[in-house]
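Asks: Kindly return the folded structure for what I paste below:
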Amino acid sequence: MRFLGVGEPLAEFTSRADSPSVFHRRAGGDTLNSAIYLSRLMPAGSVGYLSRLGDDAMSRWLRQVMADDGIEDFCETQEGARPGLSFISTDAQGERSFTYWRDQAPARRMLQDSSTAAEILSSAETVFLSGITLAVLLPESRDQMFAVLRHRHRAGLATVLDTNYRPILWPDATTAAQVMGRAAALASLVLPSQDDMEAAFGCADAKASINRLTALTKAEIVLTTGGDAVLHRPGGQDRVDQYALPPKVAATDTTGAGDSFNAGWIASRACGMTPADAIARAARLAGTVVQHPGAVIPREAMPDLTNSKDPA
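Replies: Coordinates of the predicted model:
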């Protein structure tokens, strides 16, 4: 498998702006969102997803969502279990607030009692996971995850970490920073946002974030600042390059902004684009996504991003 997303698929319910008591059901979860966009940008059969689901109707629906977007399903089934739920409300600026029901979700045990899941995770060309992936895992599964990440690091396999931070999923910010810091040290690419770096790591500005991450990892770093620039530290190098972003668009819903940006970057770099072109392409995708409700836009709403080389 060329690209393997790892995380927790959610049944996501988003309130309608014109009727806040009415919710639309969509598939969600940060790494699943990225997997869907990556699958749309890459050749067929390039992307898989690893997790654990139940045997209920909601789990079957999530599997169908993955199948509809050409994602290979590596989610084991736990009998009697049900996936997590997420309710999202947005304000007038498109900013989100979350309510979760996920404590008993089978994804929390995705690596327990499963040599198959560990083998799939160990062998994929590129694995992408997030701070949320690490947060939801029960201690035994998290230990198993780090064992696989250490194997991948020694083998020179690519691992991508999105530092996506949800305070409600962690005991405290210190724990989150420690766990994500361990993962960053084993990654080949780290995709942080300044908001997450400030909230979890206490980094007051982009310079502090780059310095903190540089001390943790030799990985390539792509830091989104929430403003008009992205900072890029090539892997193993000391220099940091700054790239301007296109003007901001009016956001309807920012839910999938970071997830789609990450997919755009990964896909663009996979097909040989320069960092500058990859950032522009990723930003264009994210700019389209935030103008639609929900994290994943309809396929027909995808922007034309064909002004790049064909993926190898």
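Asks: From now on I want contacts and neighbour counts done on CA atoms only, so please keep to that.
Replies: Fine.
Asks: Please tell me how far stretch 21-29 is from the chain's geometric centre.
Replies: Computed by CA atoms, centre = their mean, to the nearest Å, the separation of stretch 21-29 from the middle of its chain amounts to 18 Å.
Asks: same check, this time on stretch 161-177
Replies: Distance, stretch centre to chain centre, for stretch 161-177: 14 Å (CA atoms, centre = their mean).
Asks: which ones are touching residue 165?
Replies: For residue 165, the contact set (CA atoms under 8 Å, 6 or more residues apart in numbering) comprises 131, 132, 176, 196, 199, 200.
Asks: before we move on, which element is the second one in?
Replies: Secondary-structure element containing residue 132, defined by DSSP states H and E: helix 131-136.
Asks: And the strands in the stretch 151-300 of the chain?
Replies: 158-162, 189-191, 220-224, 229-233, 241-244 (DSSP state E, counting those that start in this stretch).
Asks: what does the shortest one rub up against?
Replies: Just to be clear, that refers to strand 189-191. Residues contacting strand 189-191 (CA under 8 Å, 6+ apart): 158-163, 184, 219-224, 235, 262.
Asks: Of those, which pair is most distant in space?
Replies: With CA to CA as the measure, no two of the contacts of strand 189-191 lie farther apart than 158 and 224, at 20.7 Å.
Asks: When these two are compared, which one has more neighbours?
Replies: residue 224 (22 against 19; other CA atoms under 10 Å).
Asks: dump the residue contacts of the closest residue to residue 107 other than its chain neighbours.
Replies: Among residues not flanking residue 107 along the chain, residue 52 sits closest, at 4.6 Å (CA to CA, 6 or more residues apart in numbering). By CA under 8 Å, 6+ apart, the contact list for residue 52 reads 8, 75, 76, 77, 78, 106, 107, 108, 109, 110.
Asks: What is the nearest of those to residue 306?
Replies: Set against residue 306, the nearest of the contacts of residue 52 by CA to CA is residue 8 (30.3 Å).
Asks: To compare against the first, here's the next sequence to fold:
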Amino acid sequence: MSRVVVVGDLAVDVLVTPSAPAAPGADVPARIRTVAGGAGANTAAWLAHLGSAVTLVARVGDDAAGRSAAADLPGVDLALTVDPDEPTATVVVLLDGDRTMLSDRGAAARLCPADLPPLDGRGHLHLSGYVLLDPSSRPAGLAALAAARDAGWSTSVDPQAAPALTPEFPGWVAGVDLLLPNADELAALGDGVHGAVGAVAATAGAEGATWTDARGTWSVPAPVVEVRDPTGAGDAFDAGLLRAWLAGAGPRDALRAGCEAGAAAVQHPGARPPRPFAR
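Replies: Okay, here's the model as predicted:
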């Protein structure tokens, strides 16, 4: 199976579950946990958990947070650049019935083309959309996609954030083999994005996922599970689908594998695979 190179963020997630709705001026008790995160790192962790050979390309700060987050990626090869000036990315996730994220990309925003390793042999490049959405790291994302095309690698992109998507985004991902949006991101991009990429595999939460390409459309339902924490469900879906697709699975089986990984992710706190690590 092809090695997967994931280009994206390695971050620290601060998960906050308030006991009551937050109110201005109030001191609301909450359960607060700090775990390793970052969309790119989460997908890489799930790929390794599922048995894929995977390398994570990211930029972190020269701090304890970055070292701790990097150490929490068993089975993942790391191609990390340490930034001397900016801290490791941090995301505060408010879990109060919905999910609200407050992000400081820090060093991740300074990912640049020089941070990218050479792409040799046979492989697949997966790019986290956060790299493209931030103007400061966008050149690195575009360079990664161009390098993958030049190397003859397959490619995938997860748009990641519907509110940040702009009309320019379909042009940035033109020619990508597989786009992995959720329903809100697909709606923000519009139907025209189907013509820009080889296939679109879109998630719709508990309703499952749908694959659309020039041959047709396939859909599968999501497993019915108890949701404890939705953080990272899409990242896990990406990993499950890519693992199956790169092994030769068709659209329906690839979607099913993605939904199973996403369902596994929401049943425990945090965005990474449950321990013990399984390979």
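Asks: about what we covered before: residue in the second structure paired with the residue nearest to residue 107 of the first structure?
Replies: In the second structure, residue 52 of the first structure lines up with residue 59, judged by TM-score structural alignment.
Asks: For the host helix or strand of its match, give me the average deviation versus the first structure.
Replies: For residue 59 of the second structure, the host element (DSSP H and E) is strand 54-61. Strand 54-61 of the second structure differs from its equivalent in the first structure by a mean of 1.0 Å after superposition (mean CA distance after the TM-score superposition for the first structure).
Asks: how about whichever helix or strand comes after that strand: buried residues?
Replies: Using DSSP H and E, the next helix or strand after strand 54-61 of the second structure towards the C-terminus is helix 64-71. Residues of helix 64-71 of the second structure classed as buried: 65, 66, 69, 70 (neighbour count, 16 or more other CA atoms under 10 Å).
Asks: what's near enough to touch the second one?
Replies: Residues near residue 66 of the second structure by CA under 8 Å, 6+ apart: 10, 11, 12, 60, 87, 88.
Asks: Helix, strand, or coil at the residue opposite the fifth one in the first structure once aligned?
Replies: Matched by TM-score structural alignment, residue 87 of the second structure corresponds to residue 82 in the first structure. Secondary structure of residue 82 of the first structure, reduced to three states by DSSP: H, G, I helix; E, B strand; the rest coil: coil.
Asks: Residue 139 of the first structure versus residue 82 of the first structure, what's the distance?
Replies: Look at residue 82 of the first structure and residue 139 of the first structure: by CA to CA, to the nearest Å, they are 20 Å apart.
Asks: ok, these two, which is more surrounded?
Replies: With neighbours defined as other CA under 10 Å, residue 82 of the first structure and residue 139 compare such that residue 82 has more, 22 against 13.
Asks: can you tell me how far the nearest residue to the more buried one once chain neighbours are set aside sits from residue 48 of the first structure?
Replies: In this structure, residue 82 of the first structure finds its nearest non-sequential neighbour in residue 54, 4.8 Å apart by CA to CA, 6+ apart. Separation of residue 54 of the first structure from residue 48 of the first structure (CA to CA) stands at 18 Å.
Asks: before we move on, what about residue 10 of the first structure?
Replies: In terms of CA to CA, residue 10 of the first structure sits 16 Å off from residue 48 of the first structure.
Asks: What of residue 134 of the first structure?
Replies: Distance, residue 134 of the first structure to residue 48 of the first structure, using CA to CA: 18 Å.
Asks: for residue 3 of the first structure, same thing?
Replies: In terms of CA to CA, residue 3 of the first structure sits 6 Å off from residue 48 of the first structure.
Asks: Over to residue 195 of the first structure?
Replies: 29 Å.
Asks: which of these two has more neighbours?
Replies: Neighbour count, other CA under 10 Å: between residue 195 of the first structure and residue 48, residue 48 has more, with 26 against 21.
Asks: what about the host helix or strand of residue 139 of the second structure, how far off from the first structure?
Replies: Taking DSSP H and E as the criterion, residue 139 of the second structure maps to helix 138-151. Mean deviation of helix 138-151 of the second structure from its aligned counterpart in the first structure after superposition (mean CA distance after the TM-score superposition for the first structure): 3.1 Å.
Asks: Identify the residues contacting the helix holding residue 132 of the first structure?
Replies: By CA under 8 Å, 6+ apart, helix 131-136 of the first structure touches 6-8, 30, 107-108, 142, 161-166, 169-170, 176, 179-180.
Asks: taking these one by one, which sit in helices?
Replies: Assigned to helices by DSSP state H, the following of the contacts of helix 131-136 of the first structure qualify: 30, 142, 176, 179, 180.
Asks: Between those residues, which sits nearest residue 251 of the first structure?
Replies: Using CA to CA, those come closest to residue 251 of the first structure at residue 30, 18.5 Å.
Asks: Mean deviation, the biggest helix by length in the second structure versus the first structure?
Replies: Longest helix of the second structure, by residue count under DSSP H: helix 251-266. Compared with the first structure after fitting, helix 251-266 of the second structure deviates on average by 1.8 Å (mean CA distance after the TM-score superposition for the first structure).
Asks: how about that helix, aligned to which bit of the first structure?
Replies: Taking TM-score structural alignment, helix 251-266 of the second structure hits residues 275-290 over in the first structure.
Asks: Would you confirm that residue 271 of the second structure contacts residue 234?
Replies: No - contact criterion CA atoms under 8 Å: residue 271 of the second structure and residue 234 do not qualify, at 9.4 Å.
Asks: end-to-end on stretch 40-53 of the first structure?
Replies: 23 Å.
Asks: wait, stretch 124-136 of the first structure
Replies: Distance across stretch 124-136 of the first structure, first residue to last, is 22 Å (CA to CA).
Asks: What is the distance between it and the centre of its chain?
Replies: Taking mean C-alpha positions (CA atoms, centre = their mean), stretch 124-136 of the first structure and its chain are 7 Å apart.
Asks: next one: stretch 112-129 of the first structure
Replies: 17 Å.
Asks: Please apply the same query to stretch 131-147 of the second structure.
Replies: Distance of stretch 131-147 of the second structure from its chain centroid, counting by CA atoms, centre = their mean, is 15 Å.
Asks: same thing with stretch 148-160 of the second structure?
Replies: Chain-centre distance of stretch 148-160 of the second structure: 14 Å, with CA atoms, centre = their mean.
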